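1. Build me a model:
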Amino acid sequence: MSKKVLLLCQHFYPEMVSTGMHMTELSEALTEKGVDITVFCAPPVHDIENWNQEVPRSTKYNGIHIRRAKTLGKHKSGLLYRLLFAFTYMIQTFFYTWRGRKKFDGILVGTNPPFLGIVTLIMKKVFGVKYSVIVYDVYPEYANNLGVIKHNSLISRIWFWITKSILSNSIANITIGRDMQKLIDKKTINSDVTNVIIPNWSDESVIKPQKNKINSFRKELGLKNELIVLYSGTMNKSHNLEPLLDAAELLKDESIIFVFVGEGSNKENLIKLSKDKSLNKVRFLPFQPKSKLPDVLGSCDISVVCLNKKWTGISVPSKTYGIMAAGRPVMAFLEENSEIGLTINENNCGLVFENPTPKEIAEYLLKYEKNRDLLNEMGENSYEAFINNYTLDKSSEKYLNLIKEIF
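-> Below you'll find the predicted structure:
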């Protein structure tokens, strides 16, 4: 008999952004493996590619039952409207879960929004409902680092206690990295909860290695055999990309192109820095349609991921697995003992810079520009590690086994 699982998360199909893409892919894979998945989520808050109709509150997609809250306020408006949006979503999630608590064998709950686990905590305490937390970001540390609340403030201490209670009463907490697991272990040290690592993934049926790097995306940029250094993703303050632009300044006369694809709160600052330095071999582009992602990742010679040290364990740059799926080496600006740092060094599939200096980055890029066989070798290692460890099929199989064990 198939397990019936309720998934609580804010973003879901057709909102394939943030955690929405991962939760949708995971649900599709688990459904194919025989799990009966129902999702309760919020209305979309981001623009949806190629979607010109109202998103229904109740629908079925690839065998997945989807129910959406009818929220008040707007997620992208001022603080009052954001709070109203979050509050009404939480209240409706509570009542939906309460009404359907006997229909499901267990609940999977995400950390976006961070207080969603309060619903499952109440269900556990009052009705004995089993739940498992999928940890994508660690709170209140995430909010502390953003400056939303101060470290050791009353709000931060209350938030820490709430998070600890949610995690400690879960039947299992799923983390996406070894560095993150250490933080969760500390929060649950006095409980009997099981903490497990199931890494994020890339869909191996979508992203595949391209032998010919001179693909449609590279042609759109008007490029041929230049060495392309790609950063594709969000450009926020937590992404320490400035050293890459400083390196580009040192490489002005070389056949090396730096391409930044995406948006974020720090993008305008990076564009200004590039203009101030007159960097004519740096390109900034908006997020590309999902359909173009294979060509974007396949067009480069080396791809960049980054995470400021203070975010180690609090978040994991899962875009790395898409780079590995494309068979490209990874240049990482983050701690060597972080999940991604460990992955790169264990598999010899790229370079890790804990404290990247422009000179150091430039020297390495010059070295590989002159010897591209080394890049190709690291790219092959990257894809091999991906196929062995980070495919959607392998990660969803681990979720399936855990669901069978705990629910």
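
2. Only C-alpha atoms from now on, for both contacts and neighbour counts.
-> Fine.

3. Contacts only, for the residue nearest to the spatial centre of the chain.
-> Central residue of the chain (CA atoms, centre = their mean): Ser318, 4.6 Å from the mean position. If you count contacts by CA atoms under 8 Å, 6 or more residues apart in numbering, Ser318 has them with 200-201.

4. Next, the structure of the following sequence, for comparison with the previous one:
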Amino acid sequence: MRALIKEKSVLFVNRVFPPDHGPTGRVTAELSDYLTKNGWQVSIISLTEHNRQSKHALADPALRHYPIKHKGECRSKFDIMLGLLKILFKILSIRKHSIIVTLTDPPMLVSVGRLGAKLKGAKHVHWVHDLYPDLLPILKYDISDKKLQLLKNISRKDMKSADQLVTIGRCMDKHLKHTGIDPSRMTIIENWAPKALFENDAPEPAATDKFRVIYAGNMGKAHDIGTILAAAQALDTTHPEIEFVFVGNSNGHKFLMEQRAKHGLQNMRFLPPQPDAKLSALLKHGDVHLVTQKESSLGLLVPCKFYSIMAVNRPAIYIGPEKSELGKVIRQAGCGDVIAPKDRQALIDAILKYRHDAKEWHDAQQATEAVNHIYNPEKSFEKWLKTLNALIG
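-> The predicted structure follows:
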């Protein structure tokens, strides 16, 4: 019995893990809880400024958290290298696990995980949320073409050597298959909305005279912020009942705050990140929700805020590539609109359509039910359990 328990052990490696905020940390925590309930010993390595233990680990004896004190968010070359070295040292210094699962932050974590798994005699799974180093130029990292290609070659080599590659969408899966990775070692496991949205389901809010367009989540360099700003400026005086609500504290939010002050916009409101207990109520106050992704990031990421929008049954207006995972899902299900990046007028038209046409809004809202069947936490958990069990035989 002891040997069996020891064999079913997995180590997750990621930059963030609760109590630090981040969607990859959240899905790792929820998956870890599920795995421990199904007989797995789970450990997590993360970087943190505060060196705090996760409440998940404190409450579950089958879950161990190894926080590594590290200042910053691994945005500079030095911070990335230092963070990766700290992670590798920690992998080598703790007990052996059957499987090591690396996520994608910090960039090049796949290579550290591959080396650590080889030295520890463990299976290696790479869970691709953001495809690095491909995203670095889009995120405005200062890197030469020669160095970028070198990192790509190293990353692809280590991905090809991994025992399993888990992607979160079809466009990402297709992108990587075109680079020569063995399809038999790849599987798609979709991400999911926070479990808190299902466990703390808030009632529908009372009707108001405002039509709220909500953007909740990170707003960075891979997102088309300019189109949203242009639409808000155009609607500020013509439709004062339409209110844009931005939830978060990223650099993109700060930029929009500056633009609101600069142009004297009255239709933009900002809220800080919300605790899980209040998330459902907040999102349900939105009549429609925005998701955005630049064309250049096609196949390199899947915006995670979409899952939460579907969980609260609201139409989504997606500003991004039509051939992306979200573009395909929204078109096929009819749960919102797909707008080409930089098309301000199309975004305005979509917002006004849902503002004035109750049938269009209701049809899109009803279509979210089918999408929720795809992005269901339990379905993804079961796929993960099957994948990990198969690796240990």
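
5. What's the TM-score once they're superposed?
-> Overlay of the two chains. TM-score (TM-score structural alignment, normalised by the length of structure 2): 0.88; 384 aligned residues with a CA RMSD of 2.8 Å.

6. do you know how far whatever residue of structure 2 lines up with the residue nearest to the centre of structure 1 is from Asn251 of structure 2?
-> Under the alignment defined by TM-score structural alignment, Ser318 of structure 1 corresponds to Cys304 in structure 2. Applying CA to CA, to the nearest Å, one obtains 18 Å for the distance of Cys304 of structure 2 from Asn251 of structure 2.

7. what's the answer for Ile45 of structure 2, then?
-> With the distance defined as CA to CA, Ile45 of structure 2 ends up 27 Å from Asn251 of structure 2.

8. Please say which of these two ends up with more neighbours.
-> Here Ile45 of structure 2 and Asn251 are set side by side on neighbour count (other CA atoms under 10 Å), and the busier one is Ile45, at 22 against 13.

9. Check the alignment and tell me where that one lands in structure 1.
-> Ile45 of structure 2 maps onto Phe40 in structure 1, with residues paired by TM-score structural alignment.

10. for Glu369 of structure 2, same thing?
-> Counting by TM-score structural alignment, which is the criterion used here, Glu369 of structure 2 corresponds to Tyr383 in structure 1.

11. Could I get the contacting residues of its match?
-> For Tyr383 of structure 1, the contact set (CA under 8 Å, 6+ apart) comprises 209, 324-328.

12. Name the nearest residue to it, ignoring sequence neighbours.
-> The shortest distance from Tyr383 of structure 1 to any residue other than its chain neighbours is 4.5 Å, reached at Gly327 (CA to CA, 6 or more residues apart in numbering).

13. how far away is the residue located most distally from the centre of structure 1 from Lys281 of structure 1?
-> The centre of structure 1 is farthest from one residue, Asp253, which by CA atoms, centre = their mean lies 35.1 Å away. Counting by CA to CA, the separation of Asp253 of structure 1 from Lys281 of structure 1 is 9 Å.

14. Doesn't Asn355 of structure 1 lie inside a helix?
-> No - checked against DSSP: H, G, I helix; E, B strand; the rest coil, Asn355 of structure 1 lies outside a helix; its state is coil.

15. In structure 2, what residue corresponds to it?
-> Using TM-score structural alignment to pair residues, one finds that Asn355 of structure 1 aligns to Pro341 in structure 2.

16. what's around that match, how many residues?
-> A count of nearby residues for Pro341 of structure 2, using other CA under 10 Å, gives 23.

17. Likewise for the one 10 residues further on?
-> For Ile351 of structure 2, the number of neighbouring residues by other CA under 10 Å comes to 23.

18. now the strands for the stretch 101-250 of structure 2?
-> Residue ranges of the strands in the stretch 101-250 of structure 2, as given by DSSP state E, counting those that start in this stretch, are 123-128, 164-167, 186-188, 211-216, 242-247.

19. quick one, helices of the stretch 1-150 of structure 2?
-> In order along the chain, the stretch 1-150 of structure 2 carries the following helices (DSSP state H, counting those that start in this stretch): 2-7, 23-37, 55-59, 77-93, 109-120, 145-161.

20. Which one of those helices lies nearest to Met257 of structure 2?
-> helix 23-37 (23.3 Å; CA to CA).

21. Quick check: the closest one compared with structure 1, mean distance?
-> Comparing helix 23-37 of structure 2 with its match in structure 1 after superposition yields a mean distance of 1.4 Å (mean CA distance after the TM-score superposition for structure 1).

22. From the contact counts, what lies against that helix?
-> For helix 23-37 of structure 2, the elements it packs on are strand 41-48, strand 63-69, helix 377-392, judged by 3 or more CA pairs under 8 Å, 6 or more residues apart in numbering; DSSP states H and E.

23. Determine which stretch of those is the most buried.
-> Compared across the helices and strands packed on helix 23-37 of structure 2, strand 41-48 shows the largest average neighbour count, a mean of 23 (mean count of other CA atoms under 10 Å).

24. Could you figure out how far it is turned away from helix 23-37?
-> For strand 41-48 of structure 2 against helix 23-37, the angle by axes from the mean of the first three to the mean of the last three CA atoms, to 10 degrees is 160 degrees.

25. List the contacts of strand 41-48 of structure 2.
-> Taking contacts as CA under 8 Å, 6+ apart, the residues outside strand 41-48 of structure 2 that touch it are 5-6, 8-17, 20, 32, 35-36, 62-71, 83, 87, 90-91.

26. ok, the counterpart of the residue nearest to Tyr383 of structure 1 in structure 2 - contacts?
-> Taking TM-score structural alignment as the alignment basis, one finds that Gly327 of structure 1 is matched in structure 2 by Asn313. Under the criterion of CA under 8 Å, 6+ apart, the contact list for Asn313 of structure 2 reads 365-366, 368-369.
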